[in-house]
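A.B. asks: Predicted structure and sequence below. I'll ask about it afterward.
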Amino acid sequence: MLWQSVLEREKGYRVLGWGKDRNERPVIGACLLADDQLWLAEGPEGAALDGKDPTAWQQLRQRAGRVRMQVVLSEPCYQLLSVDKPSGHLDAELASSLPYLVQDLSNVPLEHIHLDYFSAPTPADGREKLHVAVADRRRLSALVQRADDVDLTLDLISIEELVLLDLLPPQPRPHILLWHLPGQPLKLLLAHEGRLLFSRNVRGFNLLDKLSDEEIRQGLYEELLLALQRSGDYLVRQLKQSAAEGLTLVLPLAQQQLLAPMLERDLTLSVQCLVDVDHSPQQILAHAAAMARGSDEDAN
């Protein structure tokens, strides 16, 4: 199967994908986790699938039929890098030169790099930037092959930062999103009008889902608040954007319930919480994958 970048013209970014024709078959969203585990937006609470198990794929095909699948890669499966845009390069030249530009920043061997890119806002220093999503071609090829083996159409592979943009409320000013999957970094992004402005990992919170209320209140909350305030300053001073208007949380439920009122109070932002008793962070990402590019997902 040939790889082909899919250009999301209305949003101005590219995603990792390929060119199979779309049709009216139902779509299932999935979040690819570490060790090739897939979390599916299937049923009210979602379902796990061992992506290395051919039998699990056959069972999915039997119960779901010939559905389309759209997959979001989670943190262990890709890197999102910010690099200076090479001057004087046409788009066709960028595609061939970027692997060499990012090879020292990536943990994927050069010969196995599969990447795509989209424009980043120009910071105050005036140097044009690109967001570059890097994944291991071997992992993606295996995923495509497993779906193809059971006659499932794999429409799209994207990354967390891009699929989550569709979950943000429409607002005239920029928005902050904070999200966390178990065992992964706590991540933060700034976005405006469907465009990713900036993203970063927030250090010290990889075990957020295991932290007690007391552990968060005793020092860690202040670190989180400081990280959010610094990101807000970067938004205004370096990216020359308006101050953020709202904050969306996709966090483990117990920690989300603790942090939401505290952050709303101390940041004076409206806070939207997406995780509830029926929808874990993994499930939210899988739903976001199903929604990507305007797909009509069956309501669960």
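C.D. replies: Yes, it's here. Just so it is clear, the model here is predicted, and its values are computed rather than measured.
A.B. asks: switch to C-alpha atoms for all contacts and neighbour counts from now on
C.D. replies: Will do.
A.B. asks: Quick check: the gap between residue 75 and residue 166.
C.D. replies: Distance of residue 75 to residue 166, computed by Cα to Cα, to the nearest Å: 18 Å.
A.B. asks: again with residue 247
C.D. replies: From residue 247 across to residue 166, the span is 14 Å (Cα to Cα).
A.B. asks: adding another structure so you can compare the two:
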Amino acid sequence: MDKRLISRLAFWQKKATSIDLGVYVCPDKLWVYAPATDNLAQQWLSFELQNEQWQTAFAALARTFPNARLQIVLVSSCYQLLVADKPNVNAEELPQALLWSIKDMVTIPVPQIHLDYFESPLPSNKISVVVVAKDYVVNIVQAINSQGLSVAGISIEELVMTNLFIDDNQARLIVSHHTGQELLLTVVKQGQLYMQRRVRGFMQLDKTDVDQLHYGLADNLSLEIQRSMDYFESQLRQAPVASIELLADGAVDALAKLVSANFNQAVNVIDKSAVGARMAELAFSEFSRGAE
């Protein structure tokens, strides 16, 4: 019998299995969340990334998880999130109209701009625009595909925060920080993003010791939280948030105690082994949302 025919009829050959993974892309590593399978417990791993050597990083990932499908979240320094007036055009014309609306707000040349957008669940004449360099995204996707992996979707930090309280009818204010990045404050409710805000001055939060927290940093953070809560209540005309949730590395338990003294709401620490690991898990949650 023809060997080629035998190979096609070789039903005993084991098919290549794939797995869905959440991946948080950071400047120095890929954080990966792998769900539990019949053979393995759920796990969080990281793969080194140097100087955007995507082929090397995703090759290492592919050796551990061949044929995987990836849901990616980009770290904040990889993109810009802008707020623009919503153009009065048809939906199919919106991307091009937004391109010319935001081109002077970014340093990326127009041919290199890749953008997407999302709207608030509240009535508004504003629209949020995500901007990233086209070559940056293309290089990532090409490296992934070249390793036999595939991309299910690409998201940003602000949007995946909604996966923390997807079925909650009460608004939650989330204070999140990843090493070397600006502080992010978001308000989420029922799986939707109601408000997002970046705050400078807290890039070393994960390296701040308890004494430094007592020496003003916790109070400074409380002030920024109060500003966000005031905007949410007065400008967006929403009921007060039910709680304040902290997602940060470092002395976060001590920080929660200090911040809680300034608010009536409960201040909770979001469970995690590391912020990068939890972000990868939130990226993975996008798979179930895509099936809704």
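C.D. replies: On my side now, so go ahead. A quick note: this is a predicted structure, and the numbers were derived from the prediction, not measured.
A.B. asks: one step back: so which of residue 247 and residue 166 of structure 1 has more stuff around it?
C.D. replies: Between residue 247 of structure 1 and residue 166, counted using other Cα atoms under 10 Å, residue 247 has the larger neighbour count: 24 against 18.
A.B. asks: Look up the closest residue to the equivalent of residue 191 of structure 2 over in structure 1, ignoring the ones flanking it.
C.D. replies: The criterion is TM-score structural alignment: under it, residue 191 of structure 2 has residue 194 as its aligned partner in structure 1. Among residues not flanking residue 194 of structure 1 along the chain, residue 165 sits closest, at 5.7 Å (Cα to Cα, 6 or more residues apart in numbering).
A.B. asks: per the alignment, the one you found corresponds to what in structure 2?
C.D. replies: In structure 2, residue 165 of structure 1 lands on residue 162 (TM-score structural alignment).
A.B. asks: with structure 1 superposed, average distance for whichever strand or helix holds residue 60 of structure 2?
C.D. replies: If you go by DSSP states H and E, residue 60 of structure 2 is part of helix 54-64. Compared with structure 1 after fitting, helix 54-64 of structure 2 deviates on average by 3.0 Å (mean Cα distance after the TM-score superposition for structure 1).
A.B. asks: Which SSE is immediately downstream of that helix?
C.D. replies: Criterion used, DSSP H and E; the element after helix 54-64 of structure 2 is strand 69-74.
A.B. asks: other SSEs contacting that next one?
C.D. replies: When contacts are defined as 3 or more Cα pairs under 8 Å, 6 or more residues apart in numbering; DSSP states H and E, strand 69-74 of structure 2 packs onto strand 20-25, strand 150-156, helix 157-160, helix 275-290.
A.B. asks: Give me the mean deviation of the helix or strand where residue 201 of structure 1 lies from structure 2.
C.D. replies: Using DSSP H and E, residue 201 of structure 1 maps to strand 195-202. Averaged over the aligned pairs, strand 195-202 of structure 1 sits 1.3 Å from structure 2 after superposition, using mean Cα distance after the TM-score superposition for structure 1.
A.B. asks: In structure 2, which residue range corresponds to whatever helix or strand comes next after that strand?
C.D. replies: The C-terminal neighbour of strand 195-202 of structure 1 among helices and strands, as given by DSSP H and E, is helix 213-215. Per TM-score structural alignment, the counterpart of helix 213-215 of structure 1 in structure 2 is residues 210-212.
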